[in-house]
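Predicted model follows, preceded by the sequence.
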Amino acid sequence: MLDKLFELRSEVMKFLPSKGQHELLAAMKADNYAFETAYLVDIFASLNKLNLKLQGSHPHVFAFHDSIDAFKAKLVLWHTQTCTGNTVSFPTLTELLQDKPASGSLVETITEHLSYLITKFGRYFLELPSGKKKMLNIPQNSFQRTVEEIPKELKEEFVELVNILH
């Protein structure tokens, strides 16, 4: 929906005065409004893609974990790129800027928002300890693993389970 508002922003700005929405019109005419909205269009598109991955036809915990980790890594990459004024990861914004650099206030706004997203994703989707992370990787690619790659704890649990069954 936000992408449609962005596409029709000039028409919406013509329509607002007829409805007495002068404050909203003034907000839409603000310096960075179009740039910030373009950035939000791109962020919401990325979040929607993540949502679709998480709702796939046969989702399982390993796919969820990989998708969340990948998105968290993207956020960090985007933050690093944006700190230098590089907006290539945001196609709608990049198209709007068309070969002119992003203003300092726009870069600051975007980096602050990305920092906020990194913090929130880090809070809601915690990093697993390295041992647990290794254990999650085993079922995903079990036929590509060697015995040496299997954590000692998992081997011990397997031996214990075999002894119980016999």
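Structure's in. What do you need? These figures come from a predicted structure and were not determined experimentally.

C-alpha from now on. contacts and neighbour counts both.
OK.

what packs against the helix or strand hosting residue 6?
Residue 6 is part of helix 2-7, with elements assigned from DSSP states H and E. For helix 2-7, the elements it packs on are helix 33-54, judged by 3 or more Cα pairs under 8 Å, 6 or more residues apart in numbering; DSSP states H and E.

okay, pairing it with this:
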Amino acid sequence: MAKAKKPHSIGETLIKPCLVSCAGILLGESAVSKMKQVSLSNDTVKSRIFDMSCNTKSQLLAKVKASPVFAIQLDESVDVANLSQLIVFVRYVHDQSIEEDLLFCRPLETTTQAADVMQLVEVTQFLEQRNKGDLKAAVSDEVFQCRLAFLADMFSHLNELNRKLQGVDSDIIGHRDKVNAFVSKLELWRGKFETGRSATVFPTLARISETASGVSDVLKNEVIIHLNRLLDEFQHYFPDFKSDNPMMVDNFPKEAEDIEEQFLDLVHDSAAKAVFAEKSLNAFWATMHGSYPRVAVAALTLLVAFPSTYLCESAFSSMVEIKTKSRNRLIDLESDLRCTISKVEPNIEALVKAKQMQKSH
């Protein structure tokens, strides 16, 4: 029920009646009486979900404590009851790989006032725009259409980059490479636009400009200015991405001479080269922790960092499905959320041994 993000009450109202009916058809009345003794009440289901959540959390904390390095990421959002929920994820090294999981979810005492303000501003701007009498004329203007077409193409490229930066099992070095590639593309597109070779890069603009009077010099200058500003923004938000690869031996701290020597031992290790060819970057360095601990820790410190907010965003999507309008009194989401998204499986056998059979009242 927790994995399916369903209300706890369906255990008693839906699942148990189905089980009783199936038991009667397949196994007879003796099985029906036994099935009726199984407790699936709202409180029982909530208690079992809490137990499984505690069990998986204990396993997770043990893994994090055993990890040579770890990183945390946190974000907050407002649920359907206007209650701020803080979500924290942890990324750590375990079993020769880098893993990530939900650390905890806690309700906050205050609401997200900034989000409320932004919603008010957006509505106000929309109403002001609807009251403008020249809106239709602006949309029909050829220059406006070309500007809109360019923005459509540009956001298409940005969305493609955003998709590449999403997903699990990624690392900050891979994201660094993707961002650097996009910055190089911006420089290429700027050059193509200046020389009139941008049709393949901005197809919507090319199509609209064919029906219009072409791309004017004014619009061309606006596009070039916009691309220059995008380049400035990327360089502002990612100032270190153009620097040398942080994994180069020359970039290790000068006082850490033993790391440099250990790194050179690794470079000339034929067995390590074979492992590198077979495994991902994260798995390779997690594997090397036993043989080359100091170099591996230096590498894992970079790789264990969260490259994006994808996990938090996914968790908030699950939170919306769990806490609906019909369940708006649900305050503590951690147990349900952990059972929904955690990669750590609860130890059911240990949980069952700790419990005694309870008859339904």
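Nice, I can see it. The structure displayed is predicted, hence computed values, not measured ones.

Overlay the chains and give the TM-score.
With the length set by TM-score structural alignment, normalised by the length of the first structure, the two chains reach a TM-score of 0.66; 130 aligned residues with a Cα RMSD of 2.8 Å.

what's the closest non-adjacent residue to the residue nearest the centre of the first structure?
With distances taken as Cα atoms, centre = their mean, the residue of the first structure nearest its centroid is residue 71 (4.3 Å). Nearest residue to residue 71 of the first structure, sequence neighbours excluded (Cα to Cα, 6 or more residues apart in numbering): residue 50, at 7.4 Å.

ok, now how distant is the aligned residue in the second structure for residue 51 of the first structure from residue 156 of the second structure?
Matched by TM-score structural alignment, residue 51 of the first structure corresponds to residue 162 in the second structure. Residue 162 of the second structure sits 10 Å away from residue 156 of the second structure, going by Cα to Cα, to the nearest Å.

tally of neighbours for the residue nearest to residue 71 of the first structure?
Look at residue 50 of the first structure: counted by other Cα atoms under 10 Å, it has 17 neighbours.

ok, it touching residue 67?
Yes - between residue 50 of the first structure and residue 67 there is a contact under Cα atoms under 8 Å: 7.0 Å.

Can you list the residue ranges for helices in the first structure?
With DSSP state H as the criterion, the first structure has helices at 2-7, 9-15, 22-28, 33-54, 61-83, 91-97, 104-124, 130-140, 152-165.

Touching the first one from outside, list them.
Helix 2-7 of the first structure is contacted from outside by 12, 34, 37-38, 40-41, using Cα atoms under 8 Å, 6 or more residues apart in numbering.

what's the answer for stretch 88-107 of the first structure, then?
32, 35-36, 38-39, 41-43, 78, 82-83, 85, 87.

tell me how far the helix holding residue 6 of the first structure is from the chain's mean position?
20 Å (Cα atoms, centre = their mean, to the nearest Å).

Now it: buried residues?
Using 16 or more other Cα atoms under 10 Å as the test for burial, helix 2-7 of the first structure gives 3, 6.

thinking again about what came up before, of the contacts of stretch 88-107 of the first structure, which qualify as buried by neighbour count?
Buried, going by 16+ other Cα under 10 Å: 32, 35-36, 38-39, 41-43, 78, 82, 85, 87, out of the contacts of stretch 88-107 of the first structure.

and residue 83 of the first structure, what pairs with it in the second structure?
That one, residue 83 of the first structure, aligns with residue 194 by TM-score structural alignment.

now residue 5 of the first structure
So, by TM-score structural alignment, residue 5 of the first structure is left unmatched.

Next: residue 120 of the first structure.
Under TM-score structural alignment, residue 120 of the first structure pairs with residue 233 in the second structure.

Now for that match: which residues touch it?
So residue 233 of the second structure contacts nothing (Cα under 8 Å, 6+ apart).

Assign a three-state SS to residue 102 of the second structure, would you?
Following DSSP: H, G, I helix; E, B strand; the rest coil, residue 102 of the second structure is assigned to strand.

And the spatially closest residue to it that is not a sequence neighbour, which helix or strand is it part of?
Setting aside the residues directly before and after it, residue 102 of the second structure is nearest to residue 89 in space (Cα to Cα, 6+ apart), at 4.5 Å. With elements taken from DSSP H and E, the one containing residue 89 of the second structure is strand 84-94.

against the first structure, where does that strand fall?
Using TM-score structural alignment, strand 84-94 of the second structure corresponds to no residues of the first structure.

Remind me what that strand packs against, helices and strands.
So strand 84-94 of the second structure, by 3+ Cα pairs under 8 Å, 6+ apart, packs with helix 42-66, strand 70-78, strand 97-107, helix 310-322.

which residues in the first structure does the last one match up with?
The one in question is helix 310-322 of the second structure. Using TM-score structural alignment, helix 310-322 of the second structure pairs with nothing in the first structure.

which strands and helices sit next to that helix?
Short answer (3+ Cα pairs under 8 Å, 6+ apart): helix 310-322 of the second structure packs on strand 70-78, strand 84-94, helix 334-341.

Which residue is the nearest non-sequential neighbour of residue 64 of the second structure?
residue 92 is the one closest to residue 64 of the second structure (Cα to Cα, 6+ apart), at 6.0 Å.

Could you do residue 36 of the first structure as well?
In space, and not counting its chain neighbours, residue 36 of the first structure is closest to residue 106: 7.2 Å by Cα to Cα, 6+ apart.

same deal with residue 41 of the first structure?
residue 3 (5.5 Å).
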